[in-house]
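**Q** here is a sequence with its predicted model. Questions after.
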Amino acid sequence: MTGGATARPNVIVLVGYRGTGKSTVGRLLAERLGWRFFDTDDHVEAAAGKSIRDIFATDGELAFRERESEALTELCQRGTCVIATGGGAVLREANRELLKSSGFVVWLTATPETVLARLQSDPTTGARRPNLTAVGGEEEVRALIAFRAPLYRATANCAVATDALSPETLTDAILSARAESQSARAS
């Protein structure tokens, strides 16, 4: 998979379902590179003055997706940064195209079991993030990962499975994949 020809070498974008490690790994990547780190969910919450759960409850998912697209547009223009996107950022074609043209895009993957365990052990998940379907839980995780996988795949330059790797090892893997991609483009 390749990104757009105009992708900036000084932007790394992490995509993937919630609980795959985008924020954790993104912070480590930014620290290692000496770059800034941005989390689109944090950006949306700060701009709205309320949690994603509250945005969904009061304004609806469409309003949240609009705010998310605005955040992506702003953050992708900053350069020299690592951006952790929300799990649904790839749902809009315009977002996918923006991400592909903005930098090196990495799809962080994990099995539904891993994602569910991580979400259940994160004390902030319930307060910040709503269920995205009426069923919630494992059934939701399985269904949404399956539905979104082709969108993540179409957007990303590479995919990295996060199930059994430490954040430090994931950071190394992403930097190696990025270096290989830059070498291949230079040849």
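**A** Good, I have the coordinates. Numbering: from 1, shown residues only.

**Q** okay, CA-based contacts and neighbour counts for the rest of this
**A** Fine.

**Q** could I get the buried residue list for the helix or strand encompassing Ala127?
**A** Using DSSP states H and E, Ala127 maps to helix 125-128. Using 16 or more other C-alpha atoms under 10 Å as the test for burial, helix 125-128 gives Thr125.

**Q** centre of the chain to it, how far?
**A** Going by C-alpha atoms, centre = their mean, to the nearest Å, the spacing between the C-alpha centre of helix 125-128 and its chain's C-alpha centre is 17 Å.

**Q** tell me the helices and strands packed up against that helix.
**A** Packing contacts for helix 125-128, counted by 3 or more C-alpha pairs under 8 Å, 6 or more residues apart in numbering; DSSP states H and E, involve helix 52-58.

**Q** one step back: ok, and what's touching the helix holding Ala127?
**A** Residues from elsewhere that reach helix 125-128 (C-alpha atoms under 8 Å, 6 or more residues apart in numbering): Ser51, Ile52, Arg53, Asp54, Leu119.

**Q** where exactly do the strands run in the chain?
**A** 11-15, 36-39, 81-84, 104-109, 158-161 (DSSP state E).

**Q** would a markdown table of those strands with distance to Thr171 and mean neighbour count be doable?
**A** Shown next, in a markdown table, are these (distance: least, C-alpha to C-alpha, whole Å; neighbours: other C-alpha atoms under 10 Å):
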| stretch | distance to Thr171 | mean neighbour count |
| --- | --- | --- |
| strand 11-15 | 11 | 27 |
| strand 36-39 | 14 | 20 |
| strand 81-84 | 12 | 28 |
| strand 104-109 | 11 | 26 |
| strand 158-161 | 10 | 18 |
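
**Q** included below, for side-by-side comparison, is a second structure:
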Amino acid sequence: MENIAGNLFLIGLMGAGKTTLGRHIAQMLNRPFYDSDQEICRRTGVSVPTIFELEGEQGFRDRETAVINELSALDNIVLATGGGAVLREENRRRLRERGTVVYLHACPEVLIERTRCDTNRPLLQVADPLAKLRELYNLRDSVYRSAAHIIIEANRQSCHKNAEYLLQAWTQPPASSVCNDKK
């Protein structure tokens, strides 16, 4: 499997499993793994919520765009992006031009289960996090789909199963989409 060439970029809402699957795939392929949010935190020395508090979402998105531009220019990496990374057209364009973009699709009801105890998600620090996830899903799903080369249904499958689907789709051109677990 180490002979697969090119970058792999994971997109999707928070809690979809981008970081978990990204680390797993990178290990399988013996490649460097990056998480754009973690990279921003490493460079600034503060958490994502702190950046949102000090600079607002716009300031965070500016940092995110710079990190994605830099990391996506590397060769043979696996990159998990933040959930809002694809909101900017320049990020979508760079990701699509510089590698294979995989949308990990999961419904809001599954995402809330995965994120409910995580306080490092500034957009979910609201009275009704499920309503917020539904709102984000409604706003972003079509953007994720248009940015992706491959779509993986990540609602209930294990990380190992999703890795199998992803590698199968990635290595069998011209497959443009793999869907599984329609539940």
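**A** Everything's here; your move. The model shown is predicted, which means the values in this text are computed figures rather than measured ones.

**Q** on that earlier part again, the strands of structure 1: which one's closest to Ala143 of structure 1?
**A** strand 104-109 (14.4 Å; C-alpha to C-alpha).

**Q** so what touches that closest one?
**A** 3, 7-9, 11-17, 20-22, 99, 152-153, 155-163, 174, 178.

**Q** burial count for the nearest residue to Ala175 of structure 2 once chain neighbours are set aside?
**A** Leaving aside its chain neighbours, Ala175 of structure 2 sits nearest to Ala169 (5.9 Å; criterion: C-alpha to C-alpha, 6 or more residues apart in numbering). Ala169 of structure 2 has 21 neighbours, counted by other C-alpha atoms under 10 Å.

**Q** cool, and Asp141 of structure 2?
**A** By other C-alpha under 10 Å, 17 other residues sit near Asp141 of structure 2.

**Q** corresponding residue for it in structure 1?
**A** Alignment note: Asp141 of structure 2 maps to Ala149 in structure 1; criterion TM-score structural alignment.

**Q** same question, Asn162 of structure 2
**A** Here Asn162 of structure 2 is matched to Leu170 in structure 1, going by TM-score structural alignment.

**Q** and for Gly12 of structure 2?
**A** Counting by TM-score structural alignment, Gly12 of structure 2 lines up with Gly16 in structure 1.

**Q** isn't its match up against Gly87?
**A** Yes - in this structure Gly16 of structure 1 lies within contact range of Gly87 using C-alpha atoms under 8 Å: 5.3 Å.

**Q** which of these two has more residues huddled nearby?
**A** Shown here are Gly16 of structure 1 and Gly87; by other C-alpha under 10 Å, Gly16 has more neighbours (29 against 21).

**Q** show me what contacts that one?
**A** The contact partners of Gly16 of structure 1, taken as C-alpha under 8 Å, 6+ apart, are Lys22, Thr85, Gly86, Gly87, Trp107, Leu108, Thr109, Tyr152.

**Q** just give me the closest of these to Val135 of structure 1.
**A** Relative to Val135 of structure 1, the closest of those is Gly87; by C-alpha to C-alpha it sits at 17.8 Å.

**Q** map the closest one onto structure 2.
**A** Counting by TM-score structural alignment, Gly87 of structure 1 corresponds to Gly83 in structure 2.

**Q** show me what contacts that match?
**A** Ile11, Gly12, Leu13, Met14.

**Q** same question, His43 of structure 1
**A** Contacts for His43 of structure 1 were tallied using C-alpha under 8 Å, 6+ apart; they are Ala71.

**Q** the helices in structure 2, which residues?
**A** According to DSSP state H, structure 2 carries its helices in the segments 18-29, 36-44, 48-72, 89-98, 108-115, 129-147, 159-171.

**Q** what's the most buried one of the ones you listed?
**A** The highest mean neighbour count among these, using mean count of other C-alpha atoms under 10 Å, belongs to helix 18-29: a mean of 19.

**Q** and that helix, what does it pack against?
**A** With contacts defined as 3+ C-alpha pairs under 8 Å, 6+ apart, helix 18-29 of structure 2 has these neighbours: strand 8-11, strand 33-35, strand 78-80, helix 159-171.

**Q** for the ones you listed, which one sits closest to Leu123 of structure 2?
**A** Nearest to Leu123 of structure 2 among those is strand 8-11 (16.8 Å), distances taken as C-alpha to C-alpha.

**Q** what residues does stretch 71-79 of structure 1 touch?
**A** Stretch 71-79 of structure 1 is contacted from outside by 8, 10-11, 38, 40, 43-44, 83, 85, 95, 98-99, 102, using C-alpha under 8 Å, 6+ apart.
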